[in-house]
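Colleague: My questions are about this predicted structure, shown below with the sequence.
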Amino acid sequence: MAADELEDEVATTDTAVADDADGDEEAEKLSLDVKVAKPSACERRITVTVSREDIDRYLDKAFSDLMPSASVPGFRVGRAPRKLVVQKFKGDVADQVKGSLLMDSLAQVADEEEFAAISEPDLDLEAVEIPDEGPLTFEFSIEVRPEFDLPKWKGLKLKRPMQKFAPEDIDRQIEQMLAKYGQLAPHDGAAEEGDYLVLTLRGMADGKEISRDEDRVVRLRPTLSFVDGRIQDFLKLAKGAKAGDKLTAEVKLSASAPNEELRGKDVTLEIEVLEVKKLRLPELDEEFLGEIGGFKTEGDFRDAVQKDLERQLEYEQQKVARNQISEMLTESADWDLPPSLLKRQSVRELERAVMEMRRSGFSEGEIRARENELRQNSSVSTAAALKEHFILERIAEEENLDVEDGDYDREIFLISMQSGESPRRVRAQLEKRGLMDVLRNQIIERKVMELVQAEAKFQDEDFTPPKSTVEGVPFAVGGAEGDIPEAVGAIEAEDKDD
């Protein structure tokens, strides 16, 4: 049972074991015998034995607190003999004392043992019983941060990509930004690169349909990425297609595909082209410029677009630096990570990566493509990210780095710029989805990275951003879509009455 559930259990009892009524400032410590086993670097199996003296002390205190309000037939309230009160309320008081002993024991173990917990204790409350005689023994498992010597992080030698933005770079970015305001118009001709296709997708295995996605709008790019695989030659396959055409491709499912039975196997994808459409971009007139950001002139808008490009360059610089730093810091981090921790953390890593791209102003298509890439390589990328996180967290603690309210405000404002939502609405969405802790970790990790880079030596290199060649869609060709985590990090508009 998780600690918060245990707290709820204790809170429902009639009387909690507390400090003595005379107002002692500190409760008497329990006499615990604690044995800690280490199944792996990130796991602890803990056996706790509570002495009989402590059990009797808690029971005595509980019955003493109960006596003034105990109602026993034949006696006025609070006037029944203690022996009869014990007899009548033994079961209730035992449950109350059990909860109090467990909570106090867990708190004392957390204070006295030298490990940093990263999960709630896995404790089965129902399996624990107060014995009539002798000590109380219970066991629980908990995930912890591994113990390691902090690697040298000052004075690292890093490469840094640099770019000067030309007018044509701004033009390409404007076209990409305007795409979300454009209109898709039907096109009778053959599809060309950059056109939009309305498709019906059917995954087939052994002649049976295992997945279907209807009316999916896909931009024609060289590669089409799914949650569990990709078509590398999608442009070659679909270029020249018209409404009514049917295409076929083989998709090799990734090792982390939601459908476990088909992982690593080839699945046939049948594609029906329903429509071909071209994107009509809006005119950059005064009215439109005012609607999308209160810009007075096209020059103001272009200046804002250049700042977006600079943020994306900053993202690329941070990504390149982070990859180099992570590789150097985790070189000796050979800890075994439990599969349960990796599975749970893979969702968090996906959330962090998507949120980072949103605050850097990338398009939905680029974010989706990156999201699918992470899903397809989740086990490897998650293990590396988790080891990196443990090390960065240690540095943050030693350097007293923390998050301030203004840090949250800045991150949320940047995310709102990409999503088109107000900062207030973005914050509400993050809180509703339980992502504020992910945002906090992202801020802390960035602060540590900035500190590491401030102590590093850089060598600048020319950088040309790669052309966007991947179109990502939230569809699992192999099926079992119910097992796919929700598209994390996305700040989408909800119904007005939500």
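Modeller: Perfect, I can see it now. Numbering: from 1, shown residues only.
Colleague: can we go C-alpha only for contacts and neighbour counts from here?
Modeller: OK.
Colleague: As a check, name the ranges of all strands in the stretch 201-350 of the chain.
Modeller: With strands called from DSSP state E, counting those that start in this stretch, the stretch 201-350 of the chain shows them at 208-219, 223-225, 230-231, 246-252, 266-280.
Colleague: Show me what the third one is packed against.
Modeller: Translated: strand 230-231. Judged by 3 or more C-alpha pairs under 8 Å, 6 or more residues apart in numbering; DSSP states H and E, strand 230-231 is in contact with strand 223-225, strand 246-252.
Colleague: picking up where we left off before, of the strands of the stretch 201-350 of the chain, give the one that comes closest to residue 44.
Modeller: With distances scored as C-alpha to C-alpha, the stretch of those nearest to residue 44 is strand 246-252 (38.3 Å).
Colleague: which other helices and strands contact that closest one?
Modeller: Under the contact criterion of 3+ C-alpha pairs under 8 Å, 6+ apart, strand 246-252 touches strand 230-231, strand 266-280.
Colleague: hold the first one in mind and look at this next one:
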Amino acid sequence: MQVTETLSEGLKRELKIVVPATELDSRLSARLEEMKGQVQLKGFRPGKVPVAHLRRIYGKSAMAEIVQNVLNETARKTLEERGERAAMQPSFDLPEDEAEAGDVLAGKKDLAYTMTYEVLPKFTLGDFRGIKVDRPVAEVTDEEVDTQVKQLANDSSEFQPKEGAAESGDRLTISYVGKIDGEPFEGGADENGLVQIGTGRFIPGFEDQLIGATVGEERVLNVTFPEEYGAKQLAGKAATFDVVVKEISAPVATTVDDEWAKKFGIESLEKLRETIREQMQGQLGQATRTKVKRQLLDALDERHTFELPPTMVEQEFQNVWNQVTQDLERAGRTFADEDTTEEAAKADYRKIAERRVRLGLVLSEIGEQANIQVTDEEVQRALVERIRQFPGQEKQVYDFYRENPEALASLRAPIFEEKVVDYLLELADVTDKTVTREELMKEDEDDAKA
């Protein structure tokens, strides 16, 4: 095999590789000898098929398989010998001429092709020890737990049909048709809609206009969709709803005690409160983790500047951009609605893609130097959690990950990243800062918008 470098520009590499026809033919002969004892052809006893006959029948298909193996083996061996790590799977430019390709598959001509790839950049890690981090910490108060218990009691209330006019807290079964400028709009109708007055789950003003309604009554409700409403075609627009009240039910007072708690599979009200507190504290802890991680990543980003593999950046950008455009399409919005242009948005998201790739390489290098490992058991747990997200399709999901190494690697990557973050936190200069729940969660909202 002959390897000649034809391009070395930045992180880009191009190699001209020639594999002698004699080597290919040798591999083909060995493969045909293996097949000799496996194939069964009419007129021949098992294991007695002449190799020459096998070559005529299976030669080209076997050689195609050999060529693919040679490409993979040569790529791996060449990178090892050159001491390089490819940023992504190398690409191969094979002979396009049909006659030439046919000669290669027939074992009559050397296999000459071009291998193109980008190498991972070599860089020196900046000083990541002692990064200063302010860790916002919020504690769940008794009042917040009380509010959650009250909300849970309200959500689990039973309702009984009542006579008379609807009041705040009552649940109504209604049929309705929404209209804009007198014309019904898509998704604005329901024959058996449920609405509980006072929950604020419908368009502002919708529930309040049902107070005083009685069974069988028809009402026309006048509302205005919020400016930030998800469906662009409705946002900010005035609408009417033709409503018919079909049933009115009043909530049955809930006694919040140990017996009520047992409805949720918990032995007592005290244990239920503890469970709620733990869940709320877990949410706050996750928000704290997000804030701390963001500070660490910002600090790492500031400390590192190096050339990035263009293909990695482009792939990451496409992933981000596809998500952005899909979200806008689902919401019925445009870039103009976001006070930007497509060109400006692309520039911003490309910077985000570059940051992600850069930080990914930095975290990988830190983890490698610290010998941080992800165990098979950890990946298996992540796979189980993933499978649970697709009830009824467990086997298909399991088979997909088992048969796709790249998909399995996508489960390993976030585990590795979180382990590196934990390692960095052990070395960081962390100062706890007590904040309220509102302050902590507002920061999360601001980050999400950013």
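Modeller: Received the coordinates, thanks. Not measured: the values here are computed from a predicted model.
Colleague: Next, the TM-score between them, please.
Modeller: With the length set by TM-score structural alignment, normalised by the length of the second structure, the two chains reach a TM-score of 0.60; 379 aligned residues with a C-alpha RMSD of 5.8 Å.
Colleague: follow-up on the earlier one: nearest to residue 126 of the first structure, out of the helices and strands packed on strand 230-231 of the first structure?
Modeller: Across those, residue 126 of the first structure has its closest neighbour in strand 246-252 (45.9 Å, C-alpha to C-alpha).
Colleague: picking up where we left off before, nearest to residue 73 of the first structure among the helices and strands packed on strand 246-252 of the first structure would be which one?
Modeller: strand 266-280 (73.6 Å).
Colleague: Pull out the buried residues from that closest one.
Modeller: Using 16 or more other C-alpha atoms under 10 Å as the test for burial, strand 266-280 of the first structure gives 266-279.
Colleague: for stretch 175-185 of the first structure, same thing?
Modeller: If you call a residue buried by 16+ other C-alpha under 10 Å, then stretch 175-185 of the first structure has these buried ones: 177-179.
Colleague: Now do that stretch: distance from first to last residue.
Modeller: Separation of the first and last residues of stretch 175-185 of the first structure by C-alpha to C-alpha, to the nearest Å is 16 Å.
Colleague: Return the subset of the buried residues of stretch 175-185 of the first structure lying in helices.
Modeller: Residues of these located in helices (DSSP state H): 177-178.
Colleague: can you put the buried residues of stretch 175-185 of the first structure in CSV and add distance to residue 366 of the first structure?
Modeller: Output for these, formatted as CSV (distance: C-alpha to C-alpha, whole Å):
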residue, distance to residue 366 of the first structure
177, 12
178, 15
179, 13
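Colleague: From the centroid of the first structure, which residue is nearest?
Modeller: residue 348 (1.9 Å; C-alpha atoms, centre = their mean).
Colleague: Same list (the strands of the stretch 201-350 of the first structure) but as JSON lines, adding distance to residue 395 of the first structure.
Modeller: Formatted as JSON lines, the strands of the stretch 201-350 of the first structure follow (distance: least, C-alpha to C-alpha, whole Å):
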{"stretch": "strand 208-219", "distance to residue 395 of the first structure": "43"}
{"stretch": "strand 223-225", "distance to residue 395 of the first structure": "37"}
{"stretch": "strand 230-231", "distance to residue 395 of the first structure": "38"}
{"stretch": "strand 246-252", "distance to residue 395 of the first structure": "41"}
{"stretch": "strand 266-280", "distance to residue 395 of the first structure": "44"}
